[in-house]
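# Take this sequence and fold it.
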Amino acid sequence: MQTVFEKLRARLQTQQKTWLVTGAAGFIGSNLVEFLLAHNQLVVGVDNFSTGYQKNLDQIAEAVGSQTYKNFRFIAGDISQLETCQRACLAVDIVLHQAALGSVPRSIADPISSNLSNVTGFLNMLTAAKDVGIQRFVYASSSSVYGDSEELPKVEARTGNLLSPYAVMKYTNELYAKVFNKTYGIETIGLRYFNVFGRRQDPDGAYAAVIPKWVGSLLKNETVYINGDGATSRDFCYIDNVVQMNVLAGMTDNSAAFGETFNVAVGGQTTLNELYALINQELNQYVTNFTTKPASYVDFRAGDIRHSNANITKAHTLLGYVPTQTINEGMTLAIEWYIADAQI
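Presented below is the predicted three-dimensional model:
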């Protein structure tokens, strides 16, 4: 039997809409743009290249072909400027809002810059979408909103005390979205991402996510540092699962989903020690003469949640979400890309 997503993919080929993807040159945004273009959709992209890259857009053009890439219109701009948001929203049917300054440590080091993008920029986008009459607004939230809640798996209705400025910002997004849904009728849907990984994820920079950072370090024969004792656990989610949830949310007819937030994950739990072993195992298969080396343990990182594992029942029930990759399946796909990217 076909899943909801499989049926939707076929429907997209004959039902063309215009989608706005903010953060289009970034990790998640560029994957969304590529999927939509490959499925006969029109796409508007916005990015200020603070964490996104032109090479990601170039890779999309190569992947979908020059003719299909003509269905993509790109705006170089910053969502902290309302005018940019207003221009981007013209003649758009669905917004997939991904643009943000991610990272808990970044928000602790510089809360003002993070807030400008993650709260002011979010409100600008939401207001611009509302003002031109866009009905559907899907946005990226974060598992960080669960804070110090020790309940596992995490259920959307119950959160704990927030542990970082980033978590405060993402929770603020959810509050704004719910109020805009109630007050203006705009169909908002929030997606709480759990440790997304995969192709086009940046391995460099001070705030790089753990998987590409570790892979990059191991490929360069550098020491890998694990924060804490390695027993910290996460629900690692491959990028294709995130693309699926965005498209399901963008196209759903289920009004019970509007104004709600959903966990985007696999429903698994992997410790950092297990993750390190898995990455080494994959690299051993793909890299000639690769040598496994022990990691070095350092202090726990401020603002981090100790354990994270998602209940995805709500996403399955209301949106029809069925993950297509486990962490092991996703890692096999991701490792190939990380290795190829490191050799460019």
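# Please make it C-alpha for all contacts and neighbour counts, starting now.
OK.
# quick one: secondary structure of residue 189?
Recorded secondary structure, residue 189: strand (DSSP: H, G, I helix; E, B strand; the rest coil).
# here's the other one to compare against:
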Amino acid sequence: MQQIENKTILVTGGAGFIGSNLCEHLLHNNKVVCLDNFATGRTQNIQHLLNNPDFTLIVGDIRNIADCHKAVIGVDYVLHEAALGSVPRSINDPITSNDVNVSGFLNMLVAARDAKVKKFIYAASSSTYGDSEALPKVEDKIGKPLSPYAITKYVNELYADNFHRMYGLNCIGLRYFNVFGRKQDPDGAYAAVIPKFVMQLMAHESPIINGDGNYSRDFTYIDNVIQMNVLAMLTENPEAMNTVYNTAFGDRTTLNDLMASLKKYLAQHDEKIASVEVVYGPNRAGDIPHSLASIEKAKRLLGYNPEFSMQQGLQQAVGWYWKNLK
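Here you go, the predicted model:
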């Protein structure tokens, strides 16, 4: 993986799953500022970084413009990961999702513009493809959003494009596809599917799959996401700027196949897991049936070359969960 060096990088949501992995990786060669309000971020994700003199934690909220201005002082790049994720959460509480994901995003754009940062790289989402049935998903062909969350992430793309046109702020959006890996939170009502399944299987509890298990996703290991963020910071190619990229592996796995793989890898630690039964429930409102990314644009313009397949990443993730959460 290419490296970026001797920069000062702000990671918003830096105590969250993706943000904390970015902070940890970037600290090897850079100064890192983490902005987080700990609504969903976890102190333990960054505890080991707090004594590093190149790491600065700002406890603050992107909904507070003063916090945003404070966080960007002296910063070269902004990696904007702060958001309220989860389609079901946004359906249950669209107002808070909008406040954080749209108003907070706009605050960060304004702060980055005023501080004249080199580049604003932000977490976009595969949910933006909405009701488009085309596979694989290609960046310039989207459908209508299927949830308030998806709307907020699409609005982010519109704002980023507008801030480049109006103010010359260089922005790159990374449409994340079902990211998983170490430090992903298994707890709470809106936990992502992989850590949730892992914790249930380790406890010999029957996981519940929404639908018949044939919905498919382009599950993307965290290290591939780190690579994309680094490449987005490094690129000087004008054609590669001020656009969005699918951030994925470029392959899809059904939930049934995912469950079979999780059982296989976990059974290597506890053979009883192989016989845990799976329960099937109703489909979830706002869910996209199938998701598969084309990563050709990222390969061509950024030199993206994902290092971890879904299976390779799953083995790494299962090992981490077994060691840290069992």
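# What's the TM-score once they're superposed?
Laid over one another, the chains give 0.98 as their TM-score (TM-score structural alignment, normalised by the length of the second structure), with 326 aligned residues with a C-alpha RMSD of 1.0 Å.
# Helices of the stretch 1-150 of the second structure, start to end?
17-26, 43-46, 65-71, 87-92, 94-98, 104-115, 148-167 (DSSP state H, counting those that start in this stretch).
# dump the residue contacts of the residue sitting furthest away from the middle of the first structure.
Most distant residue from the mean C-alpha position of the first structure: residue 289, 33.5 Å away (C-alpha atoms, centre = their mean). Contacts of residue 289 of the first structure were listed using C-alpha atoms under 8 Å, 6 or more residues apart in numbering, and none were found.
# go with 10 Å
Counting by C-alpha atoms under 10 Å, 6 or more residues apart in numbering, residue 289 of the first structure touches residue 283.
# ok, now residue 22 of the second structure?
Residue 22 of the second structure sits next to 11, 14-16, 32, 79, 81, 222-223, 225-227, 229-230 when contact means C-alpha under 10 Å, 6+ apart.
# And the helices of the stretch 1-150 of the second structure: which comes nearest residue 324 of the second structure?
Smallest distance to residue 324 of the second structure across the helices of the stretch 1-150 of the second structure (C-alpha to C-alpha): 11.5 Å, for helix 43-46.
# now the closest one: which residue numbers in the first structure?
Under TM-score structural alignment, the match for helix 43-46 of the second structure in the first structure covers residues 54-57.
# Can you give the distance from the matching stretch to the centre of its chain?
Centre-to-centre, stretch 54-57 of the first structure and its host chain are 17 Å apart (C-alpha atoms, centre = their mean, to the nearest Å).
# mean deviation of it from the second structure?
Compared with the second structure after the fit, stretch 54-57 of the first structure shows a mean deviation of 0.5 Å (mean C-alpha distance after the TM-score superposition for the first structure).
# Report the buried residues of that stretch.
Within stretch 54-57 of the first structure, the residues scored as buried using 16 or more other C-alpha atoms under 10 Å are 56-57.
# what does that stretch rub up against?
Outside stretch 54-57 of the first structure, the residues touching it (C-alpha under 10 Å, 6+ apart) are 24-27, 29-31, 33-34, 45, 47, 61-63, 69, 74, 199-201.
# Can you flag the buried ones in those?
Listed as buried from the contacts of stretch 54-57 of the first structure are 24-27, 29-31, 33-34, 45, 47, 61, 69, 74, 199-201; burial here means 16+ other C-alpha under 10 Å.
# The aligned partner of residue 168 of the second structure in the first structure: neighbour count?
Here residue 168 of the second structure is matched to residue 185 in the first structure, going by TM-score structural alignment. Other residues near residue 185 of the first structure number 15, with proximity taken as other C-alpha atoms under 10 Å.
# Please report how far residue 185 of the first structure lies from residue 148 of the first structure.
To residue 148 of the first structure, residue 185 of the first structure is 32 Å away according to C-alpha to C-alpha, to the nearest Å.
# Give me the range in the first structure that stretch 80-89 of the second structure lines up against.
Stretch 80-89 of the second structure maps onto residues 97-106 of the first structure, going by TM-score structural alignment.
# Between the two ends of the matching stretch, what distance do you get?
End-to-end for stretch 97-106 of the first structure, by C-alpha to C-alpha: 20 Å.
# do the same with stretch 209-221 of the second structure
End-to-end for stretch 209-221 of the second structure, by C-alpha to C-alpha: 21 Å.
# Which positions in it come out as buried?
Buried, per 16+ other C-alpha under 10 Å, within stretch 209-221 of the second structure: 209-210, 213, 215-221.
# try stretch 162-179 of the second structure
So for stretch 162-179 of the second structure, counting by 16+ other C-alpha under 10 Å, buried means 163-164, 169-179.
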